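S.K.: Any chance you can model this:
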Amino acid sequence: MPTYNYPIISKLPEVPTSIFAIMSGLATEQNALNLSQGFPNFKSDSKLIELVNQAMVNGNNQYAPMPGIFSLRKAIAQKMENLYGVSYSPETEITITAGATQAIFTVISATIKKGDEVIIFKPAYDCYEPTIELFGGKTIAVQLNPEDFTINWQEVKGLINNKTKMIIINSPHNPSGRVLSKGDMLQLEALLKNTNILLLSDEVYEHIIFDGEKHQSAALYPALAERAFITASFGKTFHNTGWKVGYCVAPSELTKEFRKIHQFNVFGVNHPTQVALAEYLKIPSNYLGLGDFYQEKRDLFLTLLKDSRFQFKPSKGTYFQLLNFKNITSESDYDFAVRLTKEQKIAGIPISVFNENKYDTKVLRFCFAKTDDTLRKAAEILCKI
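M.R.: This is a model prediction of the structure:
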């Protein structure tokens, strides 16, 4: 192949390879248990697989409508009504996306321009900051309390100015597993009331919440809902992360701007999968039972780790559990994660990569969306360390 000799000025010169790609690649290379990247290693519901297959057989194999098929948008509207008592129009306020990350990218690209400031909370999912930078915005990071991942709302208030265009929240929170409370949402609502600041609410784990907690969707709070893009993921909900199907819910004026971008970077999302999901959502128990399902896995994993040298507080949501290793080694979390993968054959994610200035709290994130057998094998390894 000929050598390319023309200079490219990178638009994201400081962005490294994703830690998920690095650790999953290392896990494959080392034949290690991969509890790093957030994907289930068990089969999805055979009924849903059959619905996708039937949709293909029935001929739903060409482009879907740009906003998504109407039956799926209608099913999402019904779900929002049932869960949060809020009415969203399937025609003008719901858009099917190629996963939640694409929805987040589209929200930011549709609204953020050079000089705009966006407040995010760290540790943060790694797609927020590069996308803000890509479109000329400036990230204003608020570091969460390292002990319990709570938000100092007075600090947030002090950061808001006339350049603040958006705040991004994520609940249940990846990577900590913390769930924002009603009190958190009321404080955020009070901060944003009578401003033009937009809200991006990343709610991909909305159905994976434990210990009787309730998901506090932005849709529940009128002064938040009126300015909120809410993003969600069917891949996370139904154990099919590789299908890359999600959605964005927002008021019509915001959706109008969202779709201007969506039509050119995706246009139509996987058609047979949309048909299947529209049918599958008709049975609420298909998603309402997820909290109990994953809580059993969390509890199994933590029970098996109770005699280990790791310290932990049970995750309140998502399918991730943080383990603190400060009593085991003084290594950096990145070095320890790499060594665990190479020597102990188990892969986790170092949390410092998601923190401001790579702040290292000696914590690794492990995914427990795995078979019980995998969790037992993982716990056996971790308890020997």
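
S.K.: make it CA atoms for all contacts and neighbour counts henceforth
M.R.: OK.

S.K.: isn't residue 96 right up against residue 248?
M.R.: Yes - here residue 96 reaches residue 248: they are 6.5 Å apart, a contact under CA atoms under 8 Å.

S.K.: who has more neighbours, these two?
M.R.: Legend: neighbour count by other CA atoms under 10 Å for residue 96 and residue 248, higher for residue 96 (31 against 28).

S.K.: what about that one, which helix or strand?
M.R.: strand 94-97 (DSSP states H and E).

S.K.: How far does that strand sit from its chain's centre?
M.R.: Offset of strand 94-97 from its chain centre (CA atoms, centre = their mean, to the nearest Å): 16 Å.

S.K.: just the helices in the stretch 251-385 of the chain please.
M.R.: For the stretch 251-385 of the chain, the helices defined by DSSP state H, counting those that start in this stretch cover 252-265, 271-280, 285-288, 290-304, 333-339, 372-383.

S.K.: okay if I get the ones you listed as TSV plus distance to residue 120 and mean neighbour count?
M.R.: Listed next are the helices of the stretch 251-385 of the chain as TSV, based on distance: least, CA to CA, whole Å; neighbours: other CA atoms under 10 Å:
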stretch	distance to residue 120	mean neighbour count
helix 252-265	20	17
helix 271-280	31	21
helix 285-288	28	14
helix 290-304	26	18
helix 333-339	22	20
helix 372-383	32	17
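
S.K.: Following up with a second sequence; could you model it the same way so I can compare the two?
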Amino acid sequence: MTSIVLSPALQKLKPSATLAAAAKAKELKSKGIAVLDFTLGEPDFNTPANVRDAAIAAMNAGHTHYTPSGGIPELKNAVCAAYKRDYGLTFSPSQVLISNGAKHSIHNVIASLCGPGDEVIIPAPYWVSYSALVELAGATAVLVDTTEESGFCMSPEQFINAITPKTRLLMLNNPSNPTGSTYPAAQLEALARVAVEKNILVLSDEIYEKLIYPGAEFRCFASFGPDVAARTIIVSGVSKAYAMTGWRIGWTIGPVEVIKAMDNLQSQETSNPCSISQYAAVEALSGPQDSVEEMRVEFEKRRNYVMERMRPWRSRYGITFAEPGGAFYAFFNVSSCFGKKLMGGAQVQNASEFCNALLEHAHVALVTGDAFGAPGYVRLSFATSIEQIKAGLDAIEKFLNG
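M.R.: Below you'll find the predicted structure:
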């Protein structure tokens, strides 16, 4: 029998924890068990009608062939126009690369800039794929722990202390997955000043930029001056704001030499992003933006309901959290429940065991904070209906009551 040996990088690579949690929930569903699933960060809305219509028009117009590897000119221009309209920032199409979703964009950035011996600074908690993609490139992820009290925001002092001669990149996610945290503009600018002073490139993952709630604010990292923009690599896409997760369109905006290198890489690994999805994304960015605000308002209602339900948990169960200013996640510390008797007599010692017991006994699926570099925490995605959220929170309370 032939012995298959995987590459060293793939031997160490773990599957996405969010997708693994979703798969576990689907397995129970396949057995006829009704599962309340809060694992995936995916809007439950349909893609807006004007965007769907644009895709049909593109197919009927024959736009079903290869495109340039880095994206069609129309979409690059639409990205530039959107950043001028929304943030007053001027970019040229040569600074834009269109990819197969924002995750692909992030991979391209890391693969193009980082290799063995390099270090990448990542504030924790962090999105599960960040460290995996850094390690896949042979580089080292330097995790900087943030606290609930700080709103899970890294301080300029923490950034400075994490920098070494090997530092190649800072990866910043604002608003954040999994915490929903948003950086105050002054703190973001202070980080930008450190990046300029120390000459560090910043990958700013801004995929949740349109999902901001009252009391929070969003500033594009590149907006703090030309010297900051010269060191900023923006990653975003249409998945979250336009409910287009399955269309797989993301983009990178950055220095021309970085974009050229990424385009060379993409031409070898995937060729071009889906042609029809690109034309749909042009309409998403250039067409009416009413649907973006309509969805944001609905997410805000859900966020407010989740917070209203969870605030009493602080005194009732000892569960703590920082209230999210953006995205669609509630990230809460359940370590006070460890060792206590929960539903079905379950006793757990960590967040992963908590999630497993919750799924088994209450049929509620969450994602463990262990996967996000935050032991003791769990993540709930409220990108689903109020009815589903209510049923889920009711079930979690029954689980916690034992």
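
S.K.: looking at the helices of the stretch 251-385 of the first structure, which is closest to residue 76 of the first structure?
M.R.: helix 271-280 (8.3 Å; CA to CA).

S.K.: what stretch of the second structure does the closest one fall on?
M.R.: Mapped onto the second structure using TM-score structural alignment, helix 271-280 of the first structure covers residues 275-284.

S.K.: Excluding chain neighbours, give the residue nearest to residue 17 of the second structure in space.
M.R.: residue 371 (6.1 Å; CA to CA, 6 or more residues apart in numbering).

S.K.: who's in contact with the equivalent of the one you found over in the first structure?
M.R.: Aligned counterpart of residue 371 of the second structure in the first structure: residue 353 (TM-score structural alignment). Contact analysis of residue 353 of the first structure by CA atoms under 8 Å, 6 or more residues apart in numbering lists 19, 123, 359.

S.K.: Residue 175 of the second structure maps to what in the first structure?
M.R.: In the first structure, residue 175 of the second structure lands on residue 172 (TM-score structural alignment).

S.K.: Give me the mean deviation of the match of helix 271-280 of the first structure from the first structure.
M.R.: Aligned to the first structure and superposed, stretch 275-284 of the second structure gives a mean residue distance of 1.5 Å (mean CA distance after the TM-score superposition for the first structure).

S.K.: Relative to residue 273 of the first structure, which of the contacts of residue 353 of the first structure is nearest.
M.R.: Distance to residue 273 of the first structure across the contacts of residue 353 of the first structure (CA to CA) is lowest for residue 19, with 28.8 Å.

S.K.: now the strands for the stretch 51-200 of the first structure?
M.R.: 94-97, 117-122, 138-143, 164-170, 198-202 (DSSP state E, counting those that start in this stretch).

S.K.: Flag every buried residue along the longest one.
M.R.: So that's strand 164-170 of the first structure. 164, 165, 166, 167, 168, 169, 170 (16 or more other CA atoms under 10 Å).

S.K.: would JSON lines of these with distance to residue 24 of the first structure be doable?
M.R.: What follows is these, written out as JSON lines (distance: CA to CA, whole Å):
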{"residue": "164", "distance to residue 24 of the first structure": "36"}
{"residue": "165", "distance to residue 24 of the first structure": "35"}
{"residue": "166", "distance to residue 24 of the first structure": "32"}
{"residue": "167", "distance to residue 24 of the first structure": "30"}
{"residue": "168", "distance to residue 24 of the first structure": "27"}
{"residue": "169", "distance to residue 24 of the first structure": "26"}
{"residue": "170", "distance to residue 24 of the first structure": "23"}
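
S.K.: Spatially nearest residue to residue 65 of the first structure, not counting backbone neighbours?
M.R.: residue 268 (5.9 Å).

S.K.: So what's the residue count around the match of residue 175 of the second structure?
M.R.: 27.

S.K.: just the one 4 residues further on next, same as before
M.R.: Around residue 176 of the first structure sit 30 other residues, with neighbours defined as other CA under 10 Å.

S.K.: Just to check, residue 150 of the first structure is in contact with residue 143?
M.R.: No - assessed by CA under 8 Å, residue 150 of the first structure is found out of contact with residue 143, at 9.3 Å.

S.K.: what about those two, which has more around it?
M.R.: The neighbour count for residue 150 of the first structure versus residue 143, taken as other CA under 10 Å, is higher for residue 143 (21 against 16).

S.K.: Under the alignment, what does the more buried one map to in the second structure?
M.R.: Using TM-score structural alignment, residue 143 of the first structure sits opposite residue 145 in the second structure.

S.K.: quick one, what contacts that match?
M.R.: Per CA under 8 Å, 6+ apart, neighbours of residue 145 of the second structure: 123, 124, 125, 154.

S.K.: Just give me the match in the first structure for the second one.
M.R.: The reference is to residue 124 of the second structure. Match for residue 124 of the second structure (TM-score structural alignment): residue 122.
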